[in-house]
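Colleague: Quick one, fold the following:
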Amino acid sequence: MNFNSKATPLAWSKLSKIILVMKFTAILIIAALTNVSAKTFSQTVSLRQKNASVEKVLRLIEKQTGYHFMYDKQDVSKAGGINIDVDNVTIDQALTEAFKDQPLTYKIFQETIVVKKRDANNTPIEIKAVDIQGTVSDAKGPLPGVNVKLKGTTTGTATDVNGKYKLTVPEGSAVLVFSFIGYTSQEVPINNRQTIDVVLAEAPQALNEVVVVGYGTSKRVDLTGSVGSVGSKALQERPQTNLEQELAGKIAGVNVSSNSGAPGGATKVRIRGYTSLNASTNPLYVVDGVVWTEGGNAINPNDVESIDVLKDASSTAIYGTRGANGVILVTTKRGAKGGAGTVSYDSYVSVSKMAKKLDVLNAKEFLAIEDLGYANIKKYDPTGWANGDYADDDPKVIRTALIGKLFDANLQPLYDVDWQDATTRTAVSQNHNLSFTGSGEKMNYGFFLNYADDQGIILNSYLKRYNARLTFDNQIKPWLKVGATLNYNAQEGRAQDNGVGGNNIPRMLVEMPSIIPIRYPDGSYGKRTDYPNMEGGDNPVAQANEITQLSKLRVFSGNTYANINILPSLQFRSVLGVTTSANYYPNSQTGLVGGATANQDYSSASISEANNVFWQWSNYFTYDKTFAGIHKINLVAGFERQNFKQTGFGASTSTLSDNFYSFYNLGAGQIPGRPSSNYDAWQMQSFFARLNYNLKEKYLLTVTGRQDGSSRLGKNTKYGFFPSAAIAWRASQEAFLKDNKTISDLKFRLSYGLTGNTEIGEYRSTANIETTPYVFGGAQAIGTRQTSIGNEDLGWEKNSEIDFGVSLGLFNNRINIEADAFLKKTQALLLNSPIPQTSGFGNVFKNIGKLQNKGIELGINTTNIKTENFTWSSNFNITFLNTRILALGQNNDDIFLAPGFLSDFNLMRVGLAPGSFYGYTVLGTWGTSEAAQAASYNNLKPGDLKIKDTNGDGKITADDREVLGKSTPDGFGTFTNNFRYKGVELGIELQFNYGNQIMNLTKHSGQDRTGQANSYATVLDAWTPEHQNTSIAETRPAYVGYQTEIYSTKVENGNFIRGRSVTLGYNFADNILKKLKVSRLRVYAQAQNLFIITKYTGYDPEVSTYNGSSNFTQGILFYDYPKPRTFLLGLNVSF
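Modeller: All right, here's what the predicted structure looks like:
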């Protein structure tokens, strides 16, 4: 296949054929879903055998038809050789022909054929069918969905919602097998009984839990890699509108940071630390076997059955170049087996309020600071003061001119606005989920609906989501199962925190002067320019009302699969998934919003759009067989193709002729912007295989390999191979531990593997050009220019990881401990490398850096007390993490990688954690007795900041900067306790984080400078001749100069303990459920973000400027959307 960045006509021709085949395949599969399976098969049999054994003939018939045979080996071993020559005959005809000279007879029961010997008179013995029925339950009551199967056959059924089953089986000494996830399977001989009731016992969770791994499933006890899981029960306990937030605190090694309190706000998920500096560090999401490209907000969390997180290289290597950052496997809910349908309704209503307010100056304090700053001008600019340069800036003069508008006759403020109160609200949100599930004899179905209205605490901010999902699974034949999922997701959100670093609403909550009103008596908005010398930016209430920043997302996704049982031990699976999305972003601002200049029209409008199409086609074989009862082999091998395409455009205008037009008529703008458009595409093809070997349930081996080819990389390095190997020893199965009453499970794991990362954007390996305007002959023209130089050797970032893990279960698994130690190294980091200026460019993208993460993960689950009516269980997990840069190219020069204004201090240096903070250390302020010494340092004065002279040269220069902290934590985790007494349940979840710092850049404008905006109340502690023991410089207007650099005073302690959630619920008892004619009824109340213990002075210590869009903005703040405290009431009911 052609892997050039730009698709050639030949490539598109081939792609068209592939898509045509996929469409045809999808049509066939979907058509198959509508078929109603017959109770018997219609396959014909063709056989030509001479003197063949009975067993061989039966195997051949079984292979051709999918029927399964039951027989006594002693009976068939006494039969003679079979001679048969038939072509396209029915199975009855074939068996009659095969047994005509044999002492055997047969009878068909659904998909099972029972073979028995004839009686002594050589007449067929009548094989009777009997109906077996009964109820399956556990200690709490009936169990729906339990699999009931005739041993050695495919004949089976499942219990209905009341735990009842009915199954027709051949009379005799057959055995029924009862199995259900989470319970120990039972084999029960029929023994001529017609009613068989079974009580299943809960299996130890650590042993029985089934987890999803790449291209398959595995029992946790058989895992050799590091996999964390979250089940549907845990997901339901703390409802979220964001899938990623469902993971928060649930799995050791997975750090989930909520970077914004906005509805649908950015969330950063990082698994086992940083894995790259320039490429993406986001984990790969795979939903029902298909890569998901649309982010966690486009998945309804209530649709999720389970989440499995692959953490180590042994687990992720099966995903090759996309597995470097870890893999999150999402399994969604499907139709339930078990007869009668089920209707479920899950809903909650929540109330959110601002969790914390920042302490800022009120109106009188603002004016007092302004007066003090003006009086200090003569100290910092005595010449200008003497010349009268600041006479017009005299606050008394300004205020006198504004008597009646902002001040009374005594120059006292008419208004004192708390902008945090004025711009925020108590937000009421709601979430409703309705599902219909059920099954027939061969098919199960599910239909899931969701409506979510998430209202933000800042005025007019919201995210609304509408979701519909349909699932089918159809066992058409014993050898063929097909299924499909169709999903539609529509979202509309309104943001109120765009424009990081600018004058957006979160910034104005602090900096809008309190002396300005929300509105004047005539209804017009107060503006910051109403008071002279104020900076740009404006009334946050006006912004919330008059600026419309919408995002509209439409996602349609579907996948179909076909499972073909080629042999009892060999299966083929084909999965085709397609996701299309339309992202539409209309924005507008009316002329009622002010800006930097008074009486200027700042109205504007814009529209941008991005349309994505992604498809994936996976085909793989699974061979699963046990030899001699002790050798278990599971082999997976397959091929996969992925393709992604995005098209987009944008247009804008400003100075609208009328505010009415908004973004609906860009032609109404008097100053049109320059339109833009884009096209991006990439494709990948892969081959993969994995072997799992289990010897005696004690010794486990996993070997994995994947070869990927990616269009994103240079033509010399498009393909890469990523292997891994893992071993495990279940010591608890050894004779010396097997009957140990203390140790119920003990397993040691060791793995090593390689993965890759190519998430660098498209066309980085090729030279790029762009259009640019220029002036020619006095007129503007459009030309093109080359913007970067290509690199044909640009390759993968390579991650190697070694992991050692221990799983320990104690006291019948009432205590389960999972511990991992890992060392992960990333080589060939993608970085800009300097090249000679004669090339016309400053650098080229190369694989030159190295990065290391090492850590320890510990998870402990305990059942502290368990009686008939009371249970207390706990979950504790903690991750210790150390991340260091090992190399940065040939000379290991320092690099500053963060975007925009952050780049001056966000340091990448060998030996340090990525994103270390770099700046000056503040020792305090200069006192009056130190005037001479202060003057020797850049002519500073008493009241100025005292900066540490790091190199001791008697000057304060850039060479005096040093590392002030780091954004990466040393450790993080959660501690959860769940209490249940009869139907009452109480859950308490605490989150903690330590060892990192926060760069609070809001102190640049909120504390370092005064007089141009409102400030934090901390400026009341600024230096004065009477108060010199402080680290805040003397107050002065910004326009006469002030000290503002990256100082240690902006670096704060990021440690915290958060009361993430407290849940109180009640599950109604069975006797009440029967009266109400429902199968489940639960009501609950929950508090989220109930409290936080921290020394950090901002809203919340989980912060990331630019909404976490860069790898290295975590822990950096320049104003953010405040996080709310939320209280909700919920209901879960099923019929």
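
Colleague: rest of the way, CA atoms for contacts and neighbours
Modeller: Will do.

Colleague: Please name the nearest non-neighbouring residue to residue 742.
Modeller: Excluding its sequence neighbours, the residue lying closest to residue 742 (Cα to Cα, 6 or more residues apart in numbering) is residue 811, at 4.9 Å.

Colleague: That neighbour - how many residues pack around it?
Modeller: Per other Cα atoms under 10 Å, the neighbour tally for residue 811 reads 13.

Colleague: Verify the contact between it and residue 740 for me.
Modeller: No. Residue 811 sits out of contact with residue 740 when judged by Cα atoms under 8 Å, with a separation of 9.3 Å.

Colleague: Name the residues that touch the longest helix seen in the chain?
Modeller: Secondary structure assigned by DSSP state H gives helix 9-33 as the longest helix of the chain. Outside helix 9-33, the residues within contact range by Cα atoms under 8 Å, 6 or more residues apart in numbering are 1-2, 472-474, 476, 482-484, 560-562, 576.

Colleague: List buried residues within the residues you listed.
Modeller: Buried by 16 or more other Cα atoms under 10 Å: 472-474, 476, 482-484, 560-562, 576, out of those.

Colleague: Could you identify the most distant pair in the residues you listed?
Modeller: Of all pairs drawn from those, the greatest distance, 18.6 Å, lies between 476 and 576 (Cα to Cα).

Colleague: what about the longest strand in the protein?
Modeller: When the chain is parsed with DSSP state E, its longest strand is strand 631-656.

Colleague: in the next helix or strand after that strand, what's buried?
Modeller: Note on strand 631-656: by DSSP states H and E, the next helix or strand toward the C-terminus is strand 669-672. Using 16+ other Cα under 10 Å as the test for burial, strand 669-672 gives 669, 672.

Colleague: Any idea how far apart the tips of stretch 504-524 sit?
Modeller: 20 Å (Cα to Cα, to the nearest Å).

Colleague: Let's compare: structure for the following, please.
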Amino acid sequence: MKKLSLPLFAIAAVSAFAQERTITGQVMDENGFPIAGASVFIHSSIISKEVAEPNIRNNAVGTITDVDGNYRLNIPKNLSQISISYDGFETETISISPQKNNYNVILTSYFAKGQLNLKDLVVTGYQKIDPNKVTSAVATVQMESIQQKGVAVVDQMLEGQIAGVNLQNSTGRAGELGNIQIRGISTLRGVSDPLWVVDDIPLEGNNTPDLSDKNNLDDLRSYSIAGINPEDIEKITVLKDASATSIYGARAANGVIVVTTKKGKKGKLNINLSSNTFVNFRPDAERINLMNSQQKVDFELELAKRKDLNYRSNNGSIARLLQKEGFLEAYQNGEALPSSIVSQLDVLRSNNLDWWKELYQTSINHQHTASASGGGDLHNFYISLAYYDEQGALKGTDYDRLNITLKNSFKLNEKLSIGINLFGASISQSSYLTDQGSFTNPNNYLRNVNPYQLIYDDNGNYAYDENINYIAKNNADFVKFNIIEERQNTRNQLNSLQLKGNFDLNYEIFKGLNYRSLFGIQLERNGNEKWASEDSYFSRIYRAGTRYFANGKQNYWLPSGGILQNFDTNNFHYLWRNNLEWQKSLGAHDVNLLAGMEIRKENTTFTNTKAFGYNDKTNQPTPIVFRNQTDATNSLYEAYKKIELENAYASFFGTASYTYDRRYTVFGSLRYDGSNLFGVDPKYRYLPIWSVSGAWNIHNERFMEYLKSISTLKLRASYGFQGNIDKTTSPIVIAQHQRAAVLPGASEDVLRVTSPPNAKLRWEKTENIGAGVELGLFHNRINLIIDYYERNSTDLITPSRLPLETGFAQTMVNFGAIKNQGWEFTLNTANIDTKNFHWSSSFNISKNKNIVKKVEFNTKNLNFPSGEAYPVDAIWLIRDAGLDSNGAPQFYNENGEIVSAVDFYQLSDPWAAFYPSFMVESGLSVDQRRAQYQYGGSRSPKWFGGLANHFRYKNWDLSINSSFVLGRKALANPAYNFTAVDPGVNYTRDILNTWKPNNKTTKNPRIIGQKTIPDGLVYNWFNSGDDFNTYLAFQSRVKELNYFRINSIRLGYSIPSEYLKNMGIRNFKLSVEGRNLFVFSNGYSGYFDPETYGNIYASPIQKSITFGLSLNF
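Modeller: As a prediction, the model looks like this:
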């Protein structure tokens, strides 16, 4: 239904016609009941053609019906037609004759005609609801308003679009999902991602991993939602509160994202072609702020001159050069460098290799879609074929996807219809192996490699980096590493085949009562092959770990050759849902009842194989001859492993809705879920999930008749429960087969119990309380939505300590609790709406605060405080207090006094009488050390939201989508450890501004060795004694991030139709779009993007420009 926005001044202008008359009438529904609040108006296009008054041309004018459906409207005498519209009903346009002044109009609802207009109805995945009757916190966006070209997965387009939906990208890797939170976090260990639903079928396999470690490039993943082509999507609905999500039971505590895809419509064949070419630009090198060759050589000379430094003092090209020339001691005694050394240093200074260009790239990528749709009275269809190809920011990484979508619906007779929908996807992701040490991750290697390090030596052979892992080339332990060679000699390939299908049967038993049967399947096969040749660091370091000495020589029990690993995953999920729905309208009374049952099953098989001594030319491995049973049972050399998982669920559900006179609506839902994951104790076998809610459409009240400026005024309230599952736990005992030496000299097959039983383990649940108000002014030209909510999550599965006599350190119990509360504000406005120019805006802002109410100890890091009474995403800090007179850190104690590191940690040397300055220990207990951490803010923002503006001028259109984050705390990775500065690696330029006797005002600690400052305990503690690694958590490195991102700017031009009609083209549009071009922030130096601040392993979020065209025939 086409929605109209009528400004108040335009309504008032109806009395300003030069010659006018008055018409009256009544608006009713198909059952003869009056409709209050219906719009009776003269369309702007009719005014433009038939009315000469310049002050009202290009504006729609009209009135609304009173509580009895009556209207009275002044119109020009020569007017030929008027229009009548109301939400949930078809708009009617009637002809006006000069001889008649009374016109009664009957509007037909979409429900009565069986035509559910998706643009107006709220789709929950179980029902399609008239927005007038919605009692829940839901938000819907049309895909055409948020569409971004050159984006692989639809989740990226939601950033900043919907109040209460917070998306944060932990990586810029193509095809990767962002971390989405809907109204906060409701679990400590379970799934925290929302449930994705496509065409009424919930999808499995969309849980986002932690991508903040060194293995994030190796961890290629396939997500089921990534198999859906964004071009096939019609609209997205986000269900936020329990009233909307409880129908989904134990998977909906984190919210539900419902995707509705396009379908065929009655009419002529419709063909669409879309082609986009987008350029992803190489990341900005200056953001990392690394030293260049000149600065790095000078810095190494400065370190080499100091006798007090002993940490890896022999590492780095400068130290090796001075040692080779026998001049290190003389240089430390103040002698000038001879010309022979100076010339070699000048060569290093000139070797300013641009590692950015070697590792990163500007790439040209493609996205193409072709679709056809159409239909008649008995059949409609939608078919699409799409291809997407994006090369990653890192050279050697790539993401390819091929999609095919087939949708058919058949009306077999007046009562029976069926639908068959298939979504197929073939996804290929390419990378190379980067999981053998943090430096092999190229994003981190870039920060560490010396700028003078060459790729090739003078003979054209690979130049190996002997600084990166502190082993000289002439050392027997040296393992050759060159990151370009590694890229050429390793492969990490993930191939995914996905098939999703649903088969839908609808049968009208009698008028108002319908039976629906829905069967959905999800098939997915993932084959991940990791290969490393014999000439790769990956294979070399693997083999180096098997070195041993026998008969006076060095031997390896792992055969020479490459390594081939295969990780195959097969998923089969099915769902069968059957329900009856009865809806009836009796005068002012509307009733809707839904009842049904659902069964679903998940089967997953993991198969891992590993071959050593692999020859990629013959495809043959070499058998391993193990030295002993211990080596043979080491999981690193496990040749075969298979895991099978099966989870089954049975559910019963029902909803009931009652609406009186389109003013008052009450809604309730109930669902029972049962699963093999729980239920050892019958009391916890089924989880009841229920909700109640209500809405009051105040704008339909009689007393609102005279408040013409208020088009919509609605109050909502809801209460209910949601559920969640932690699939990593089990109420039964879990054991792993192993071989172990039970008696000396003999090994036996044993079962190692990894998780003790807990018959009382049960579902997690979340209590929801919510209220909202919706206000529309001036015929909804201004729409304001305000929501408040509280969410109390209890029975959260958390670890709990066990007595030592049980033989287990801990077990999983339902103990934890979290509280979330927040506000959401949404403002949509139609700022200007004329024939040739349109400008609309959408703004939203949200605030969420969460508190851990109950937890025994910290589930993320045992060294931290438990986190009780603090946010889930709390940052725990050591309160450092600047630098002391020697340039070493000092701290605030529990009384707020500034004390030295020795006093703060209560350091002492237990071997002082025998071997001074060799050992260090703290006099504090583990609990006392844990108590030293202080709360430093939350990683979740205080406020977040977005702003969108859409402009149209004649054939031009411009869309600007943006998002913002305020008050998010992040912890920067330290630029250096002041007791462990390695001369062999590069650093940011911050290290050039460290504390020195002539530079005491800096905040950067002094670089110290064991004898730099009077007390050697400080060096020993931060260099090797601090097992809590508190230096990583100094308060001085916490930053509050505030940033505003222009997500996309898209400019489009539609070729005028008069140039196309002779070519059979309905529409031809050209567009150009920029993504992530501008980020305005309070600073994020040292990182590519504020969203990935603190993550040194993250792939950059790239800027891009897309050139596109679309054709419609």
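
Colleague: Fetch the TM-score of the aligned pair.
Modeller: Taking TM-score structural alignment, normalised by the length of structure 2 as the basis, the two superposed chains have a TM-score of 0.77; 918 aligned residues with a Cα RMSD of 3.8 Å.

Colleague: Tell me which residue of structure 2 matches up with the residue nearest to residue 742 of structure 1.
Modeller: Aligned counterpart of residue 811 of structure 1 in structure 2: residue 778 (TM-score structural alignment).

Colleague: do residue 1117 of structure 1 as well
Modeller: By TM-score structural alignment, residue 1117 of structure 1 lines up with residue 1095 in structure 2.

Colleague: do residue 443 of structure 1 as well
Modeller: Residue pairing (TM-score structural alignment): residue 443 of structure 1 is matched to residue 379 of structure 2.

Colleague: hmm, back to that, pretty sure the match of residue 1117 of structure 1 sits in a helix.
Modeller: No. Looking at residue 1095 of structure 2 with DSSP: H, G, I helix; E, B strand; the rest coil, it is coil, so not inside a helix.

Colleague: looking at it, it is touching residue 973, isn't it?
Modeller: Yes. Look at residue 1095 of structure 2 against residue 973 with Cα under 8 Å: they come within range, at 7.5 Å.

Colleague: of those two, who's got more company?
Modeller: Legend: neighbour count by other Cα under 10 Å for residue 1095 of structure 2 and residue 973, higher for residue 1095 (24 against 17).

Colleague: Tell me which residues touch the match of residue 443 of structure 1, please.
Modeller: If you count contacts by Cα under 8 Å, 6+ apart, residue 379 of structure 2 has them with 408-411.

Colleague: Of those residues, which belong to strands?
Modeller: Secondary structure assignment by DSSP E places 408-411 of those in strands.

Colleague: Including distance to residue 523 of structure 2, could the residues you listed go into TSV?
Modeller: TSV is the format used below for those (distance: Cα to Cα, whole Å):
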residue	distance to residue 523 of structure 2
408	20
409	22
410	25
411	28
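
Colleague: Mind picking the one among those residues that's closest to residue 999 of structure 2?
Modeller: residue 408 (74.5 Å).

Colleague: which position in structure 1 aligns with that closest one?
Modeller: Matched to structure 1 by TM-score structural alignment, residue 408 of structure 2 sits across from residue 472.

Colleague: do you know how far that match is from residue 446 of structure 1?
Modeller: Distance from residue 472 of structure 1 to residue 446 of structure 1, counting by Cα to Cα: 7 Å.

Colleague: cool, residue 767 of structure 1 as well?
Modeller: For residue 767 of structure 1, the distance to residue 446 of structure 1 (Cα to Cα) stands at 49 Å.

Colleague: between those two, who's got more neighbours?
Modeller: For the pair residue 767 of structure 1 and residue 446, the greater number of neighbours falls to residue 446 (22 against 14), based on other Cα under 10 Å.

Colleague: quick one: the more buried one from residue 337 of structure 1, how far?
Modeller: If you go by Cα to Cα, the gap between residue 446 of structure 1 and residue 337 of structure 1 works out to 10 Å.

Colleague: likewise residue 304 of structure 1?
Modeller: According to Cα to Cα, residue 304 of structure 1 stands 17 Å off from residue 337 of structure 1.

Colleague: Tell me which of those two has more neighbours.
Modeller: Per other Cα under 10 Å, whichever of residue 304 of structure 1 and residue 337 has more neighbours is residue 337, with 25 against 19.

Colleague: For that one, pull up the helix or strand it's in.
Modeller: Using DSSP H and E, residue 337 of structure 1 falls within no helix or strand.

Colleague: Mind telling me what it corresponds to in structure 2?
Modeller: Residue 337 of structure 1 maps onto residue 266 of structure 2 when the alignment is built from TM-score structural alignment.

Colleague: contacting residues around its match?
Modeller: Shown in contact with residue 266 of structure 2 (Cα under 8 Å, 6+ apart): 374-377, 380.

Colleague: Show me those that map onto strands.
Modeller: If you go by DSSP E, the contacts of residue 266 of structure 2 have 374-375, 380 in strands.

Colleague: separation between the spatially most central residue of structure 1 and residue 492 of structure 1?
Modeller: The C-alpha lying nearest the average C-alpha coordinate of structure 1 belongs to residue 244 (Cα atoms, centre = their mean; 3.9 Å). Using Cα to Cα, residue 244 of structure 1 is found at 19 Å from residue 492 of structure 1.

Colleague: Over to residue 809 of structure 1?
Modeller: Separation of residue 809 of structure 1 from residue 492 of structure 1 (Cα to Cα): 47 Å.

Colleague: neighbour count winner among these two?
Modeller: Neighbour totals were compared for residue 809 of structure 1 and residue 492, and residue 809 leads with 25 against 18 (other Cα under 10 Å).

Colleague: Can you classify the more buried one as helix, strand or coil?
Modeller: Using three-state DSSP, the structure places residue 809 of structure 1 in strand.
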